[in-house]
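Colleague: Structure for the following, please:
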Amino acid sequence: MRKISNVFYITMALIILAVGYGALAPESFEAVTTTIKDFVASTFGWYYMVLMSFMVALSVFIILSPYGKIRLGKDSDRPQFSTVTWIAMLFSAGMGIGLVFYGAAEPLSHYAVDPATADPNTAAAFKEGLRYSFFHWGFHVWAMYAIVALSLAFFQFRKGEPGLISATLKPIFGKKMEGPWGILVDVLAVFATTFGVATSLGFGAVQINAGLNYLFGVEIGFLPQLVIIAVVTVLFVSSAWSGLSRGIKYLSNTNLVLAVVLLLFVLILGPTLLILNMFTDSFGGYLANFIEMSFRTAPLNEGNREWLNGWTIFYWSWWIAWAPFVSMFIARVSKGRTIREFLIGVLLAPTILGAFWLSTFGTTAVNIQRTGARDLAKSSTELTVFEMFSVMPWPWVLSIIAVLLIASFFITSADSATFVLGMQSTYGSLTPPNAVKLGWGAIQSTIAVILLSVNGLTALQNTIIIAALPFSFIILLMVFSLLKGLKAEMLLMKRRK
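Modeller: All right, here's what the predicted structure looks like:
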């Protein structure tokens, strides 16, 4: 097809090599990637902590600076989507399915299994667990997404550049970004996005399978997960086919409604007063300890350092690897907003909603653990939320809503990624051909199925985290290029006046 760029073909060759290695020698693939991942975490952990904290500081600076009044588009442009729909899209594409997957499991793990610094099963571990859960899903993540998305949206909608990662670096490297170096940057972005979404497809299928097992006794195994992926693939490709303003918009709004319904059910049926108190206390603790948590590397405590590598550094790597996809989608749906409005919305709305979600599900799970109603700490991650529902009123209703929400988030993330991959492999087109989107949908699902069949998802996850390191350097270049572009734009606006 004439519109397909070389990025598609080069990335496909790399995907075939990586998936082939993972399928033919899964144990070797996992061992090699685990070794490299551990080396990156132990050697560059300090760098990730500084980088993510820098993104928060930069976001605040731009919000307060005169740059905030610049519009992402022409001065006459206005937002394509309402604020509620926009927030729903941010939440759905960014981390909605992850919050359902880890909403109860992460705070519970920090409390009963693997606390950061406190003793397990104590009040201190309870509060610390929520605080670190907010930290891992809060301002740092969304600041990083916001800055990368801002760079993409500014150059695409304000300066008329194609919607490519490489195009944001033109103020530094000029025409070189239209040649091999630009292709290299875009290949890295597409590679990380493809494997990131394929991993989510695999883990999402596992959790839906767990929910169906709990509700209807469906066997947990590869065949049911294959059927789940096949059904979801048809749905998300259909949604992507219908376009951004129809399928993805309606699905995102559906996600928001289902999420609010499930959240209210758990809030009302769970320990309501304790949830509200823990949210208030722990969010205050998160803000009060923000700087210390942001730069904590535990250099003289090996046990704490291992915890940081396994949790915080893992999360920072994971979110950086997801930045090409999530930030590009955020940029695409944010045309017409001012930079100040954009940054405040991206930073505050998902962080506060995510913190309240983690408080509601995490406090409910920990309370069940503390009272001895059920030993949730022994549950697998994908089953924790369903085991939690089993000792609450209306367990079937809660579980059915949860399965629907997981499936809906699952479909939205996948079709958003399909749309973004279509853009990246068609020279940044805002309306990639349906055939390209269909192809990317099939590729993502095929990767997930192959690696599920050989238990290769962990190795794939390691690969994405390894890819985060080189992409983090690209993010720094994007920051420098963005600041250079914003400064030039302010001078241009002054001349026009």
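
Colleague: CA only for contacts and neighbour counts going forward, please
Modeller: Fine.

Colleague: Which parts of the stretch 201-350 of the chain are helices?
Modeller: Applying DSSP state H, counting those that start in this stretch to the stretch 201-350 of the chain gives helices spanning 222-242, 249-269, 272-288, 290-294, 302-308, 314-332, 339-371.

Colleague: So which of the ones you listed is nearest residue 184?
Modeller: Of all the helices of the stretch 201-350 of the chain, helix 314-332 sits nearest to residue 184, with 13.6 Å by C-alpha to C-alpha.

Colleague: residues making contact with that closest one?
Modeller: Outside helix 314-332, the residues within contact range by C-alpha atoms under 8 Å, 6 or more residues apart in numbering are 41, 48-49, 52, 89-90, 93-94, 136, 141, 144-146, 148-150, 152-153, 163, 165, 189-190, 192-193, 196, 308, 416-417, 420-421, 464-469, 471-472.

Colleague: One more sequence to fold, the one below, so I can look at both together:
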Amino acid sequence: MSKVTNVFWISLVIASAFVIWGVVAPVQLGEMMGVAKAFFLETFGWFYQLAASFFLLFALFLIFSKYGKIKLGKDDDQPQFKRPTWFAMLFSAGMGIGLLFYGVSEPISHFALPPFGEGGTSEAASVALRYTYLHWGFHAWAIYSVIALVIAYYKFRKDKPGLMSVSLIPLIGDRAKGPIGTAVDVVAVFATIFGVAASLGLGAAQINGGLNYVAGVPNNFTVQLIIIAVVTVLFILSASTGLQKGIKYLSNTNLVLAVILLFTFLFLGPTGFVLDLFVTTLGSYIQNLPSMGLRLSPFNQERATWIQDWTIFYWAWWIAWAPFVGTFIARVSRGRTVREFMIAVLVIPTLVCAFWFAVFGGTAIYFDFFEGTNIAGENLETALFAVFNLLPLSGVLVVVTLILISTFFITSADSATFVLGIQTTRGDMDPPNFVKVTWGLFLSASAIVLMLSGGLDAMQTAIIVSAFPLTFVLIAMSFSVLKDFRKEIPPVPATEKKRRKAPKREEEPDPV
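Modeller: Below you'll find the predicted structure:
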């Protein structure tokens, strides 16, 4: 208890008020959140677009800059985890549930209703995957990587607490240790709560959808409440065992199951078509990345609404997840250089996510385009199971998927309780079980309240609103770490640059 800070108590009071409001007046809360969502999407869509692009440009700058050789730790520190385990932990904390929930449903949705052009065509198929890659690719992982880098740098190289407020000291001085710093950390806590609660809601909805699709279990709020309650007990038990045991073993299990599901899906489906589609759309994504990343539609309200509901929502979601995923990635990345870290976290997950969506989404598009099925007409949570019905070994695939969703559910919540514990105990990398259990209960309660107040729309609103103030903090953190990087590797004086560039004069021989 001695490690608990004001951030913990302030956050706890506000979180309690939110949960009580959602229980007492869910309809009123849902209406208010609907108004807030519309306001932020219509007024600040351009801001989220520019912010996401900023983080990508900043990440690329760090990779190619002279600061790439700086180590996230002391000069003699070695990585704590081997690379396969590192990648597994990164994916489990980063996007696990989302990849399963949206793996089929997002590409097939864009195929039917693309951001532009006619739906159901070959061009729509290419656009669908291209924009799915945009939402889950370089921009998303740039946000994660930059924030994780900043936290890791100050924690392991500067021996500072693993808090976002600490990283602002180079910019605002000791004010980062006072009320401003407390406000920053509270904002980070709430972004984490809402970002993770939305994922937990998606996970419960998809588990329920899968059980309904294959076993006739009612698809309703009561069943989803039971699912959340059961999983809450499991992830709290996991969180209590500590990082090395709980999260590490579950993350490795997730990786094995995800790889099995991915390649089984690939080889049972239209393999050649999927691989051709992946290569083609990946090239198209890279080619069109700048224009897609800054695309808005001020002259067409229908297209503008599509961008707000998908692209802008995703940027807000990744920003809201940044304190959670960034803190967790930082915790497991000690000893790596800036360049190694940025390349690994930015490039490899992007390629894996793109391949994942090509396999799952491409298979669904194949069946709708060539065989006239209507997977696009399924709900978001049941689209994946509709594809399973068209493949051999569908029963096995369903069982593996439900297990994988559950383990991703547990590891996401497990990791979140760990990170929330860090954020509310002065950056302690081994927060007390009391704190982790408390935040585990509030994560589940928040997910239930959001589902009760409006389902996916309420979750999106919570993410978009909480991400807005946090975006300013994350941008400030980027400039702050750059200021300290310059102290480690100061710029070369102009006179020295001229001396280096000047051609060397050959010495004339001495006259005899």
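
Colleague: Please state their TM-score.
Modeller: Aligned and superposed, the two chains score 0.96 in TM-score terms (TM-score structural alignment, normalised by the length of the first structure); 491 aligned residues with a C-alpha RMSD of 1.5 Å.

Colleague: returning to that earlier point: please identify the most buried of the helices of the stretch 201-350 of the first structure.
Modeller: Most buried of the helices of the stretch 201-350 of the first structure by mean neighbour count (mean count of other C-alpha atoms under 10 Å) is helix 314-332; its value is a mean of 25.

Colleague: if we can go back for a sec, out of the contacts of helix 314-332 of the first structure, which are inside helices?
Modeller: 41, 48-49, 52, 89-90, 93-94, 136, 141, 144-146, 148-150, 152-153, 189-190, 192-193, 196, 308, 416-417, 420-421, 464-469, 471-472 (DSSP state H).

Colleague: Residue in the first structure paired with residue 436 of the second structure?
Modeller: Aligned counterpart of residue 436 of the second structure in the first structure: residue 437 (TM-score structural alignment).

Colleague: and its match, what does it touch?
Modeller: Residue 437 of the first structure makes contact with 237, 240, 241, 418, 419, 421, 422 under the criterion C-alpha under 8 Å, 6+ apart.

Colleague: Is it correct that it falls within a helix?
Modeller: Yes - residue state for residue 437 of the first structure (DSSP: H, G, I helix; E, B strand; the rest coil) corresponds to a helix.

Colleague: Residue 402 of the first structure versus that one, what's the distance?
Modeller: Counting by C-alpha to C-alpha, to the nearest Å, the gap between residue 437 of the first structure and residue 402 of the first structure amounts to 28 Å.

Colleague: Same question for residue 205 of the first structure.
Modeller: Counting by C-alpha to C-alpha, the separation of residue 205 of the first structure from residue 402 of the first structure is 13 Å.

Colleague: again with residue 410 of the first structure
Modeller: 12 Å.

Colleague: neighbour count winner among the two?
Modeller: Neighbours around residue 410 of the first structure and residue 402, counted as other C-alpha atoms under 10 Å, are more numerous at residue 410. The numbers are 28 against 24.

Colleague: ok, and the more buried one, which helix or strand is that part of?
Modeller: Secondary structure assignment for residue 410 of the first structure, by DSSP states H and E: helix 395-424.

Colleague: now that helix: which residue numbers in the second structure?
Modeller: Using TM-score structural alignment, helix 395-424 of the first structure lines up with residues 394-423 of the second structure.

Colleague: That stretch vs the first structure, average offset?
Modeller: Once fitted to the first structure, stretch 394-423 of the second structure is off its aligned match by 0.6 Å on average (mean C-alpha distance after the TM-score superposition for the first structure).

Colleague: how far does that stretch sit from the chain's center?
Modeller: When distances are taken as C-alpha atoms, centre = their mean, to the nearest Å, stretch 394-423 of the second structure is centred 14 Å away from the chain's centroid.

Colleague: Return the set of buried residues in that stretch.
Modeller: The neighbour-count check on stretch 394-423 of the second structure (16 or more other C-alpha atoms under 10 Å) flags 394, 397-398, 400-402, 404-423 as buried.

Colleague: which position in the second structure aligns with residue 203 of the first structure?
Modeller: Aligned by TM-score structural alignment, residue 203 of the first structure pairs with residue 202 of the second structure.

Colleague: which element is the nearest residue to that match once chain neighbours are set aside on?
Modeller: With sequence-adjacent residues excluded and distances taken as C-alpha to C-alpha, 6 or more residues apart in numbering, residue 202 of the second structure is closest to residue 101, at 7.0 Å. Counting by DSSP H and E, the element that carries residue 101 of the second structure is helix 96-112.

Colleague: name the helices or strands packed onto that helix?
Modeller: Where contact means 3 or more C-alpha pairs under 8 Å, 6 or more residues apart in numbering; DSSP states H and E, helix 96-112 of the second structure is packed against helix 122-136, helix 179-215, helix 338-371, helix 383-388, helix 394-423.

Colleague: what would the helices of the stretch 201-350 of the first structure look like in a markdown table with distance to residue 488 of the first structure?
Modeller: Shown next, in a markdown table, are the helices of the stretch 201-350 of the first structure (distance: least, C-alpha to C-alpha, whole Å):
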| stretch | distance to residue 488 of the first structure |
| --- | --- |
| helix 222-242 | 36 |
| helix 249-269 | 34 |
| helix 272-288 | 35 |
| helix 290-294 | 32 |
| helix 302-308 | 40 |
| helix 314-332 | 21 |
| helix 339-371 | 15 |
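
Colleague: do you know which of the ones you listed lies nearest residue 169 of the first structure?
Modeller: helix 314-332 (14.0 Å).

Colleague: Okay, angle between that closest one and helix 395-424 too, please.
Modeller: Helix 314-332 of the first structure and helix 395-424 meet at an angle of 70 degrees, taking axes from the mean of the first three to the mean of the last three C-alpha atoms, to 10 degrees as the criterion.

Colleague: can you give me how far helix 314-332 of the first structure is from the chain middle?
Modeller: Mean-position distance between helix 314-332 of the first structure and its chain equals 6 Å (C-alpha atoms, centre = their mean).

Colleague: and it, which stretch of the second structure?
Modeller: Against the second structure, helix 314-332 of the first structure falls on residues 313-331 (TM-score structural alignment).

Colleague: Mean deviation, that stretch versus the first structure?
Modeller: Superposing on the first structure places stretch 313-331 of the second structure at an average distance of 0.9 Å from its equivalents, by mean C-alpha distance after the TM-score superposition for the first structure.
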